[in-house]
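Participant: structure for the following, please:
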Amino acid sequence: MSSASLKPILVVEDSAEDFTALGRAFRKHALQNPVLRCADGDQALEYLQGYGRSTNWPSVLPAIILLDLNMPGTDGRQVLEIVKQDDILSTIPVIIFSTSSNSKDIDDCYQLGANSYLTKPIGYAAMEEKVRLIVQYWLEAVELPVA
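Facilitator: Below is the predicted model:
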């Protein structure tokens, strides 16, 4: 088990339905990490840039960030750009998890520093499989930074 075993997973997702499905899939794969939700980019940045300062958030940074692209207000592209330009946050793997399979969105996200880009599947079984792969690769196989 990697050093990320107890760090939270931050899901930045404006759709409550999508977050519920993700949570169910994470539980099915016996994820021990807490799963946190930020409903928009502003809330995600508030948490990431102010972690440890508020009693509402854990005092550690997440092991990984699952980031939706198209959200109202500060969208996923802006969050990604800010995270990857921040000396403290830049080592956190950011996995874009979006309904968009547009090649421009994919290219733009990798240019901004995304570590991975996954399209959200339509069916729940396919969602479970993507979550299994995320857990297996990002939380069990790779060595993530300790900080």
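Participant: C-alpha only now, for contacts and for neighbours.
Facilitator: Noted.
Participant: secondary structure element for residue 43?
Facilitator: Here residue 43 sits within helix 41-50, counting by DSSP states H and E.
Participant: ok, longest helix in this protein?
Facilitator: Assignment by DSSP state H gives helix 16-28 as the longest helix of the chain.
Participant: what comes into contact with it?
Facilitator: 11, 13, 35, 37, 124, 127, 128, 131, 132, 135 (C-alpha atoms under 8 Å, 6 or more residues apart in numbering).
Participant: quick one more, to check against the first:
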Amino acid sequence: MSAGPHCSMLLVEDDPVDLDLILRALAPHIESDGIGIARDGEQVLAWVEHWEHGTHPPPQLILLDLKLPGIGGLEVLRRLRGSEPGRLIPVVVLTSSDEPRDIQAAYDLGANSYIVKPINYERFLEGLHQINRYWCRTNRPPS
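Facilitator: Down below sits the predicted model:
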């Protein structure tokens, strides 16, 4: 299966196993040069600076884990939504937290979707395929 239409994405994930699984699941659907990787909150904020200065275009989608070392995912989301380039980028929270307070906080801060990582590998793959189909193929972002 070949990669589909060009979709750019920032994947924010610190767990090497989850990162590998996500990249493998997305590989048939997204060009490898279309996926940026940040392993902690500081790296995400560095990406935001590049977008603000026009040195890199912002991605079409951000997959954001909440449990990150240093600056956590909720704080990253708050700062992202406070930046001009980050306020309209769709953010899908993809995390292991099923805590109601995390879900509510993510939506309060502007998350577009909240997905709890399933333990089952097949369900995890199917969820990632659905994310890709919707956000990279069906959804039409603003110019």
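Participant: follow-up on the earlier one: so can I have TSV of the contacts of helix 16-28 of structure 1 showing distance to residue 23 of structure 1 and secondary structure?
Facilitator: Listed next are the contacts of helix 16-28 of structure 1 as TSV, based on distance: C-alpha to C-alpha, whole Å; DSSP: H, G, I helix; E, B strand; the rest coil:
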residue	distance to residue 23 of structure 1	secondary structure
11	10	strand
13	12	coil
35	7	strand
37	10	strand
124	12	helix
127	11	helix
128	10	helix
131	10	helix
132	12	helix
135	12	helix
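Participant: list buried residues within those residues.
Facilitator: By neighbour count, with 16 or more other C-alpha atoms under 10 Å, these hold 11, 13, 35, 37, 127, 128, 131, 132, 135 as buried.
Participant: what is the nearest of those to residue 71 of structure 1?
Facilitator: Of all those, residue 71 of structure 1 sits closest to residue 13, with 7.6 Å by C-alpha to C-alpha.
Participant: mind listing what the closest one touches?
Facilitator: Residue 13 of structure 1 touches 19, 37, 38, 39, 40, 67, 68, 71, counting by C-alpha under 8 Å, 6+ apart.
Participant: gap between it and residue 65 of structure 1?
Facilitator: As judged by C-alpha to C-alpha, to the nearest Å, residue 13 of structure 1 and residue 65 of structure 1 stand 11 Å apart.
Participant: can you name the residues that contact the residue nearest the centre of structure 1?
Facilitator: With distances taken as C-alpha atoms, centre = their mean, the residue of structure 1 nearest its centroid is residue 66 (1.6 Å). Contacts for residue 66 of structure 1 (C-alpha under 8 Å, 6+ apart) come out as 9, 10, 11, 12, 94, 95, 96, 97.
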